[in-house]
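Okay, structure incoming, though there's no sequence with it:
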């Protein structure tokens, strides 16, 4: 009985003042501060004939609900998401309902997985979309810069060169392959590297491979930025020691996870 006709969300149209606009009170002949009960009399609803499709939808809805009466009890409010009543407010269900949705991409488990280091996962996500500001991308944006790779000083610094075929990167991938007792690890393309992360054998299950790939990519990008912005050039052997320490720390920090606790023996 106390619900506001214009400012409470009591119909499928939501807040009527937003749905019908500020001309709504005049077109329906319902005062701006009226309660829902004020728009009725003992014979039915007392609102003007519809002058728009939205007003017609409101009229149609009103024919499906009973008139507000005192004997029906006080007003009650529910939080409804996708036509289902929630037990109180649910931020999770509300966000899932209003956010833009798209189908899952095939690489999502390579980027976002339990046990990933957030900064490495974010860097992997941006790199996978080829959105890192490599020199070739900066040049394509119109910047007048030398596009030679900052780590090998030989070929243009594209994403695939920097992370897959640069001599600096090849040293790290070879060091990884020796550590996991694998044959020479070299990738001819980005999709090939993504496919490798989802493969498995006794010495390197997928979770370990994902940790390795994300750690290596982050270390390469960090050293690239160190060379560009600070003119500091560290040998790849030093960078691999940092990768080794980070992977060990990542495993130790999540040792209670069933999928991760056995990875230390595979890595060391």
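All right, it came through fine. If you're wondering where the values come from, they're calculated on a predicted model, not measured in any experiment.

Please count neighbours and contacts with C-alpha atoms only from this point.
Will do.

Three-state assignment for the closest residue to residue 82 other than its chain neighbours, please.
Excluding the flanking residues, the one nearest residue 82 by C-alpha to C-alpha, 6 or more residues apart in numbering is residue 97, at 7.0 Å. Classification of residue 97 using DSSP: H, G, I helix; E, B strand; the rest coil returns helix.

Please, where are all the strands along the protein?
Using DSSP state E, the strands of the chain run over 40-41, 44-45, 79-81, 84-86.

Residue 139 is nearest to which of those strands?
Proximity to residue 139 (C-alpha to C-alpha) singles out strand 79-81 among those, at 47.1 Å.

ok, and here's another one to check against it:
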């Protein structure tokens, strides 16, 4: 319920501040809602009294002629507009990703391998130790090594069968280490060594999930079909499947002797990543103007902004940089512009040019496009009386 007197529903502000004496004249209590003053039947007849008609007619006209009519804002969305994604995020419980998430779910993963690996890490597989809870007389011996009782922690990676396979794979990637005997310890090691989205990193992640998938497949073959394969055969299945997947993905990686050696060891085609040279030019401002170059960056741990002010001849006046909390990249680009403007203002700069690599941020500040409503106060505070220049960097 919107209160007629105390809430800012009118373009000119709060009615009790605009016409403080009219509450008594109208004999209306402060608790009266807007719907009791104006509804589908029109305005309350009391407003047509001769003593009130002139002033209230001005207010009525301002409502319908105002360029700042009220518009609905969908708060869960950063843009202020409704979307099914923002609605879903608003009603669901968002939890932090576990450390091993990117080791299982990554671009180019094999779905059936990732699902089995995910269930294994969650200890949701029907291994013999789990079946023992429901069937008391289950043979708990590991069918792969026949040395210990079967469990997820034993199969991954304490079992000598898989330990040998995983050790050989790691050697092909240039890593000499023995697998940990607890799956949780291997989970902690994986995120630190599986970083990146390049060809080599993706191949290692694929080997990790494929090893879990194929070792459990071999275990099922021995339990249910009485069929056995040597560990070297299972290793060959893993390498062939990873090789086919990597060649189909067509992703590339930085050229280096180590990366080429790993590709040769695994038998897949190494795709070299090339960076095309970029030509950038710094255009001079006028003699009585100063230019500020700003930029922002964002990582999982937080963000950062920076910039520098230059004279018309290109010489540097002052530089600034600042670490920030994790925000959206657009908010950081706007914050970088704001810091540059404030610094220039403190130096007494009258004419300022802003240069940023964010076309959206520049157009937002220049008033040439719609921008997220959360940044409206920040943008409106300094978007007037500035010259804007943008150099797009791909």
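Now that the structure is in, tell me what you want to look at. The structure presented is a predicted model; accordingly, all values stated were derived computationally and were not measured.

isn't the residue nearest to residue 82 of the first structure right next to residue 84, touching?
No - between residue 97 of the first structure and residue 84 there is no contact under C-alpha atoms under 8 Å: 11.3 Å.

Please identify which of those two sits among more neighbours.
Neighbour count, other C-alpha atoms under 10 Å: between residue 97 of the first structure and residue 84, residue 97 has more, with 12 against 9.

which position in the second structure aligns with that one?
For residue 97 of the first structure, the aligned residue in the second structure is residue 90 (criterion: TM-score structural alignment).

ok so, going back, mind checking which of the strands of the first structure is nearest residue 196 of the first structure?
For the strands of the first structure, proximity to residue 196 of the first structure was assessed by C-alpha to C-alpha; strand 79-81 is nearest, at 40.6 Å.

Can you list the buried residues in the closest one?
residue 81 (16 or more other C-alpha atoms under 10 Å).

again with stretch 175-189 of the first structure
Under 16+ other C-alpha under 10 Å, the buried positions of stretch 175-189 of the first structure are 175-177, 180, 185-187.

One more: stretch 324-340 of the second structure?
324, 329-340.

Then stretch 292-299 of the second structure?
Of all the residues in stretch 292-299 of the second structure, those buried under the rule 16+ other C-alpha under 10 Å are 292-298.

before we move on, back to that, let me have the buried residues of stretch 324-340 of the second structure in CSV, extended by distance to residue 380 of the second structure and secondary structure.
Listed next are those as CSV, based on distance: C-alpha to C-alpha, whole Å; DSSP: H, G, I helix; E, B strand; the rest coil:
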residue, distance to residue 380 of the second structure, secondary structure
324, 21, strand
329, 19, helix
330, 15, helix
331, 14, helix
332, 16, helix
333, 15, helix
334, 11, helix
335, 13, helix
336, 15, helix
337, 12, helix
338, 11, helix
339, 14, helix
340, 15, helix
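
Relative to residue 238 of the second structure, which of those residues is nearest.
Closest to residue 238 of the second structure, out of all of those and judged by C-alpha to C-alpha, is residue 329, at 39.7 Å.

Matching the closest one against the first structure, which residue comes up?
Aligned by TM-score structural alignment, residue 329 of the second structure pairs with nothing in the first structure.
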